[in-house]
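**Q** The sequence and its predicted three-dimensional model are supplied below.
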Amino acid sequence: MDSLADPHLRFEPVVADPTGPRELVILGSTGSIGTQAIDVVLRNPDRFRVVGLSAAGGRLELLAEQALQLGVRTVAVARAEAVPELRAILAAKARPGAEAPEILAGPDAATELARMECHSVLNGITGSIGLAPTLAALEAGRVLVLANKESLIVGGPLVKAVAKPGQIVPVDSEHTALFQGLMGGTRREVRKLVVTASGGPFRGWSRDRLAGVTREQALAHPNWDMGPVITVNSATLVNKGLEVIEAHLLYDIPFEQIEVVVHPQSIVHSMVEFTDGSTIAQASPPDMRMPIALGLGWPDRVPDAAPGCDWTRAASWEFFPLDTEAFPSVGLARAVGALGGTAPAVFNAANEECVDAFLDGRLPFTGIVDTVAKVVAEHGAPTQGTSLTLPDVLAAETWARATATAYVREGGR
């Protein structure tokens, strides 16, 4: 099986670079990844030009400001009812005589935008709703700069069926680190991938203590500034489980060769161990602009994308084994990934519902993974292999959300 993200392929772009800046579409532009990507673009106008933006529609003022500042041709918004307000904001903020961008609206707007003529599509949407835009971008021949791990996880076989080797460049800090580390040898020389985890705000806590975690505590990540769902996923380590599945799918490395180690400083973002005993680690301060810039600029690096390590100052880096009793999510994700088929879609959708329930005060912190495990067990044998279709994935997600909601309503019983 070819790797979906192959760092050894310093490939000719799928869409040839135009004369001048590389044209980009950014999906999820008002979220954490999107806003940081725009910062990279604005600091490198000679390298990048954004031609399309998409957002859910909850931050229309910001979306309009982005569209006008970047001079994009097209804006996509998922909430069709937000279009009149968006038009009004664009009209009020636009320079006299400036041409208003085209507006696409509705649940399929981001998918339509992903097919737009450009070089690369950055998928920064949160959640499995990013699957359809991921497939659209790949089918259109775009380079997919992937921050939406859920689309790969829930639709792995579908993505593998359409992606060309090297067409996906990962943006997660861990997978960017693996991407770079894998350049140090051939695939047959890889002994294991080591995915690092900060441990979140509750490193060292017992399971009993975790039961009383509050919303505010779970959203206070010690190292990273992220959206609420990803932040809670980092606190439960579900995010790390998803990353193990993603690493397996991206690099075609067996699950038994992928480990997780806790590294509280979040400086070493992941490591590759080779068969001769060498380990290559990628290190940088926790700043998503570096992996975003590498994804947007690949196969070239973007100078000064983010600050590097300050080697003139004393520092200590620590590594600890994962506490699988307090944080069972990684083991559950590994089992789900090995099942394949619709099982990862069930895992991810149930988790999204449980995170929402926790944030709303309807589920305790430890109830998130406990409930997800019950939904996965009830799901049983998944739809498997090459027979998997997009309707299969969507049906599995719908079932998982309903089942998780029922468990939450019943108090987790």
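**A** Sure, I can see it.
**Q** CA only for contacts and neighbour counts going forward, please
**A** Fine.
**Q** Report the separation between residue 217 and residue 266.
**A** Distance, residue 217 to residue 266, using C-alpha to C-alpha, to the nearest Å: 19 Å.
**Q** So which of the two has more stuff around it?
**A** Comparing residue 217 with residue 266 by other C-alpha atoms under 10 Å, the one with more neighbours is residue 266, at 25 against 13.
**Q** A further structure is provided below for comparison with the first:
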Amino acid sequence: MSDRPSPLADPHIAFDVSEGRRDIVVLGSTGSIGTQAIDLVLRNPDRFRVTALAASGGRIGLLAEQAHRLKVRTVAVAREDAVEELRTALKALYGSEPLPELLAGPDAATQVAASPCHTVLNGITGSIGLAPTLAALEAGRTLALANKESLIVGGPLVKALAKPGQIIPVDSEHAALFQALAAGTRADVRKLVVTASGGPFRGRTREQLAHVTREDALAHPTWAMGPVITINSATLVNKGLEVIEAHLLYDIPFDRIEVVVHPQSYVHSMVEFTDGSTLAQATPPDMRGPIAIGIGWPERVPDAAPAFDWTKASTWEFFPLDTEAFPSVGLARHVGELGGTAPAVFNAANEECVEAFLAGRLPFNGIMDTVTAVVTEHGKPAEGTSLTVSDVLEAETWARARARELAAKATAEARA
């Protein structure tokens, strides 16, 4: 860990607290993070106002309802073929009122990320969130970051643009670390401990995972999330990505970032200090708490999420990670240490394999087998080269194509 202040999330950074309401742009508004953020905003109209929304275009009715209820200035949709359906839905709700500005296309979310506001909440799923992340930072917005993939695939690019304290993490684990780190200086930190629920398959061996179904993998025991993130939780790829994210956010070496399985998902992560003290941040599983930290920091939002009833008995368990059944965390550490385009290759290959698994074209264990093969084939990135957006996009394109080839080959061999 270097002695310099982290260029990203740092709870010791002094923030200017603006008077009145904060203007918020919500990217991925119809997804799990976006809908919960909007619920939080609507319950706190004196604190927050949403000025723009962006979504993929898969839930047009919901997007139109959000725009109308929030009275936003701009609505962006990634699918250009969804514009007319969106305009029709908006007209039905707005009547004679003027419609918000409509943006469409793959760059629409990037455009609204740079629009005038205080905070951009990036709740997009996948590496397509990188361009909006960079746009928000370049425009000087505070970035409430739920899109971990943009930091994973473009870590050096993001860190080069981010000013001290400009990024506030929204992942429950990193929001927990962010809060716990406020109790000491960077020199006091011995290690970060990232908790994992263990997903729906905790305790199963690799052999027992060979024939799990799509429905099995989507049945997460503690969190309600989108399908991609839920599958990533089942493989623990999500935890591997979070280890890389913690390294990038807090400049802690990989050998000082541990993962521990905590089935109840009450403790969201911990910081161990050099004096032997460990501080844990704990709440019942609910993403509105981390979202409130992301859009409200340094102030807390009263009753953002449920609290514990300490008059009731409860049991909190912690177990070591089974690295044989779940090799994803070790592979993530490896690509994180390689740096360059290796994390982008890991993430892109995983996204393709998750899609193949959800479509029934790849078995569960085949996800990590294929990702490992793609990462191994990619090899070590060239040393001494500066990462560019083009490098990331080129590496992702190759990784996706190679993952599809290997997945198709595995499927054909299994059916032969």
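**A** Ah, there it is. Not measured: the values here are computed from a predicted model.
**Q** residue contacts, residue 11 of structure 2?
**A** 165, 178-179, 181-182 (C-alpha atoms under 8 Å, 6 or more residues apart in numbering).
**Q** one more time with 10 Å
**A** 165, 168, 177-185, 297-298 (C-alpha atoms under 10 Å, 6 or more residues apart in numbering).
**Q** which residue lines up with it in structure 1?
**A** Alignment note: residue 11 of structure 2 maps to residue 7 in structure 1; criterion TM-score structural alignment.
**Q** how near is its match to residue 183 of structure 1?
**A** 6 Å.
**Q** Give me the neighbour count for residue 413 of structure 2.
**A** Neighbour tally, residue 413 of structure 2, other C-alpha under 10 Å: 9.
**Q** Kindly report the same for residue 338 of structure 2.
**A** Neighbour count for residue 338 of structure 2, taken as other C-alpha under 10 Å: 16.
**Q** now stretch 290-305 of structure 1: how far from the chain's centre is it?
**A** Taking the mean of its C-alpha atoms, stretch 290-305 of structure 1 sits 17 Å from the chain's own mean (C-alpha atoms, centre = their mean, to the nearest Å).
**Q** In structure 2, point out the residues matching that stretch.
**A** Taking TM-score structural alignment, stretch 290-305 of structure 1 hits residues 289-304 over in structure 2.
**Q** in that stretch, what counts as buried?
**A** Neighbour counts over stretch 289-304 of structure 2 (16 or more other C-alpha atoms under 10 Å) mark 289-298, 301, 304 as buried.
**Q** and what of stretch 390-406 of structure 2?
**A** Those would be 392-393, 395-397, 399-400, 402-404, 406, for stretch 390-406 of structure 2 by 16+ other C-alpha under 10 Å.
**Q** got it, and stretch 314-322 of structure 1?
**A** Buried residues in stretch 314-322 of structure 1 (16+ other C-alpha under 10 Å): residue 322.
**Q** What is the end-to-end distance of it?
**A** Stretch 314-322 of structure 1: ends 26 Å apart by C-alpha to C-alpha.
**Q** ok, now stretch 230-243 of structure 1?
**A** 12 Å.
**Q** residue boundaries of the helices in the stretch 151-300 of structure 2?
**A** 155-161, 172-180, 214-218, 227-235, 237-250, 288-296 (DSSP state H, counting those that start in this stretch).
**Q** Give me the helices and strands touching the first one, please.
**A** Right, helix 155-161 of structure 2. For helix 155-161 of structure 2, the elements it packs on are helix 130-138, helix 148-153, helix 237-250, judged by 3 or more C-alpha pairs under 10 Å, 6 or more residues apart in numbering; DSSP states H and E.
**Q** Let me have those in CSV, extended by distance to residue 212 of structure 2 and mean neighbour count.
**A** Below are those laid out as CSV (distance: least, C-alpha to C-alpha, whole Å; neighbours: other C-alpha atoms under 10 Å):
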stretch, distance to residue 212 of structure 2, mean neighbour count
helix 130-138, 32, 23
helix 148-153, 26, 27
helix 237-250, 17, 24
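**Q** which stretch among these comes nearest residue 412 of structure 2?
**A** helix 237-250 (25.1 Å; C-alpha to C-alpha).
**Q** what about the closest one, how far off from structure 1?
**A** Here the mean offset of helix 237-250 of structure 2 against structure 1 after fitting is 0.2 Å, by mean C-alpha distance after the TM-score superposition for structure 1.
**Q** Let me see the ranges of the strands in the stretch 301-413 of structure 1.
**A** 320-321 (DSSP state E, counting those that start in this stretch).
**Q** Not counting sequence-adjacent ones, nearest residue to residue 388 of structure 1?
**A** Spatial nearest neighbour of residue 388 of structure 1, excluding adjacent residues (C-alpha to C-alpha, 6 or more residues apart in numbering): residue 341 at 6.5 Å.
**Q** Repeat that for residue 10 of structure 1.
**A** Of all residues not flanking residue 10 of structure 1 in the chain, residue 299 sits nearest, at 5.7 Å (C-alpha to C-alpha, 6+ apart).
**Q** Same question for residue 294 of structure 1.
**A** That would be residue 301: by C-alpha to C-alpha, 6+ apart, it lies 5.5 Å from residue 294 of structure 1.
**Q** quick one: the one you found and residue 290 of structure 1, what's the gap?
**A** Distance from residue 301 of structure 1 to residue 290 of structure 1, by C-alpha to C-alpha: 9 Å.
**Q** Repeat that for residue 28 of structure 1.
**A** 18 Å.
**Q** now swap in residue 61 of structure 1 and tell me
**A** Residue 61 of structure 1 is 27 Å from residue 290 of structure 1, by C-alpha to C-alpha.
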